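> Kindly generate the corresponding structure for this input.
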Amino acid sequence: MLRREFLEVRSRLTADDVGEAAAVLAERALELPELAQARTVAAYVSVGSEPGTLALLDALRTRGVRVLLPGLLPDNDLDWGVYAGAGSLARVRHSGKMALLEPAGERLGPDAVTTADVVLLPGLAVDARGMRLGRGGGSYDRVLARLERAGVHPALVVLLYDSEVVAHVPEEAHDRPVHAVVTPSAVRRFGKD
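Next up is the predicted model:
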């Protein structure tokens, strides 16, 4: 129900709204010390009315950062490939799911995410504790579990619209808080574990 409400609000955004927010989000995110120091960033390509990521991905590449992007596997886990610019993306339609832009080149395996200094996570909302509400597919829950098993602690950052930072979202035992949320108007940080 809560996911549906956030998606409904996003569906009312125009292409101009999404584009303007994406430019501001990229600018604000690039000011994060974590991204300024990162050698490898695991990210994603936004789709539809999600907060836009392409401007940020291109800016990171221009800085010489290795950007990893996910490819959805049949079991909802994620494989990773290197982003080599917008021309390196392929539109992939997964049965019963939306079409996603994924890296067209070599796949590095699900564990490639463990090399990232920063992981940009998609989400629908983040609450005052840093708990993230995802879309419910579990792909990024697997990523977070994989990072924990590997004993690595990259900065976890979510890009959202201002209205998606809320007082409380439901949480399950496997959920982990993020370290920061970037919105068009602010950066909000949460305690590191």
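> Only C-alpha atoms from now on, for both contacts and neighbour counts.
Will do.
> any chance you could map the helices in this structure?
2-11, 15-30, 33-37, 54-62, 139-150 (DSSP state H).
> Save the ones you listed as TSV, and put in distance to residue 172 and mean neighbour count too.
What follows is the helices of the chain, written out as TSV (distance: least, Cα to Cα, whole Å; neighbours: other Cα atoms under 10 Å):
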stretch	distance to residue 172	mean neighbour count
helix 2-11	15	13
helix 15-30	28	18
helix 33-37	27	14
helix 54-62	30	18
helix 139-150	10	16
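> Any idea which of those helices gets closest to residue 181?
Across these, residue 181 has its closest neighbour in helix 15-30 (9.2 Å, Cα to Cα).
> Let's see this one next, to set against the first:
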Amino acid sequence: MRAEALARRDGLDAVWRVEASLAMAEAAGLIDVEPGMVVSGYWPMRSEVDVRPLMFALMERGARLCLPAILDKTTIVFRELKRGAPLVEMGFGTAGPGEEAEVLDPTVMLMPLAAYDARGHRIGYGGGYYDRAIERLHDKGIQPRLIAVAFDCQLVDTVPNEDHDVQLGELLSESGLRAFPLSL
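Now for the predicted structure:
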């Protein structure tokens, strides 16, 4: 399922992907942020939706931005992204703030994925980083707003899920921002 969804995404015209990513940035007005609210995004790799325009639109509305940083084979933290700060290679073709950047706990998470279903279950890239990071936030009493960012072509019939898998709250695609039904 992962490979098929990624092949469909990779098959999208590169110029169309850029235009769709820019159009998705217009959804910034649909994401409630208050000054100082922490929003995590991601540095796009391969053919992912480029969320940088959306992230910077949210920053213009007062959000503090952060990006995931891989600490080891099981753990990511979210380091603050500031304009003009140097970025370092994070692996997998991504970049992010270095060790000197402050570690933040996001209350809104823009999440990449390989595939998703209509119930709000996702297939990531197989590392489980986001599931564990969200669990750590829950342990701190933080219930982040989870917004997957993907193209419509990444939709699959049904993602196999287990009790520990985190259900997404919303999806932002070229078709707009939509909420998933709860606990299906």
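> After superposition, what's the TM-score, could you say?
The TM-score (TM-score structural alignment, normalised by the length of the second structure) is 0.88; 183 aligned residues with a Cα RMSD of 2.2 Å.
> Just put the helices of the first structure in TSV and tack on distance to residue 160 of the first structure.
Shown next, in TSV, are the helices of the first structure (distance: least, Cα to Cα, whole Å):
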stretch	distance to residue 160 of the first structure
helix 2-11	11
helix 15-30	8
helix 33-37	17
helix 54-62	13
helix 139-150	16
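> To residue 83 of the first structure, which of those lies closest?
Using Cα to Cα, the nearest of the helices of the first structure to residue 83 of the first structure is helix 54-62, at 8.1 Å.
> That closest one vs helix 15-30, what angle?
Relative orientation of helix 54-62 of the first structure versus helix 15-30 (axes from the mean of the first three to the mean of the last three Cα atoms, to 10 degrees): 30 degrees.
> ok, average deviation of helix 54-62 of the first structure from the second structure?
Aligned to the second structure and superposed, helix 54-62 of the first structure gives a mean residue distance of 1.3 Å (mean Cα distance after the TM-score superposition for the first structure).
> Would you mind giving the residues in the second structure matched to that helix?
Under TM-score structural alignment, helix 54-62 of the first structure corresponds to residues 52-60 of the second structure.
> contacts for that stretch?
Identification of contacts with stretch 52-60 of the second structure by Cα atoms under 8 Å, 6 or more residues apart in numbering yields 21-22, 24-28, 33, 39, 41-43, 65.
> returning to that earlier point: which one of the helices of the first structure lies nearest to residue 94 of the first structure?
Of all the helices of the first structure, helix 139-150 sits nearest to residue 94 of the first structure, with 13.7 Å by Cα to Cα.
> hmm, who's touching the closest one?
76, 77, 78, 111, 113, 114, 121, 134, 153, 174, 175, 176.
> Onto which residues of the second structure does it map?
The aligned range for helix 139-150 of the first structure in the second structure is 129-140, by TM-score structural alignment.
> still on that earlier bit, mark which of the contacts of helix 139-150 of the first structure are part of strands, please.
Among the contacts of helix 139-150 of the first structure, the members found in strands (DSSP state E) are 78, 121.
> Against residue 154 of the first structure, how distant is residue 68 of the first structure?
For residue 68 of the first structure, the distance to residue 154 of the first structure (Cα to Cα, to the nearest Å) stands at 14 Å.
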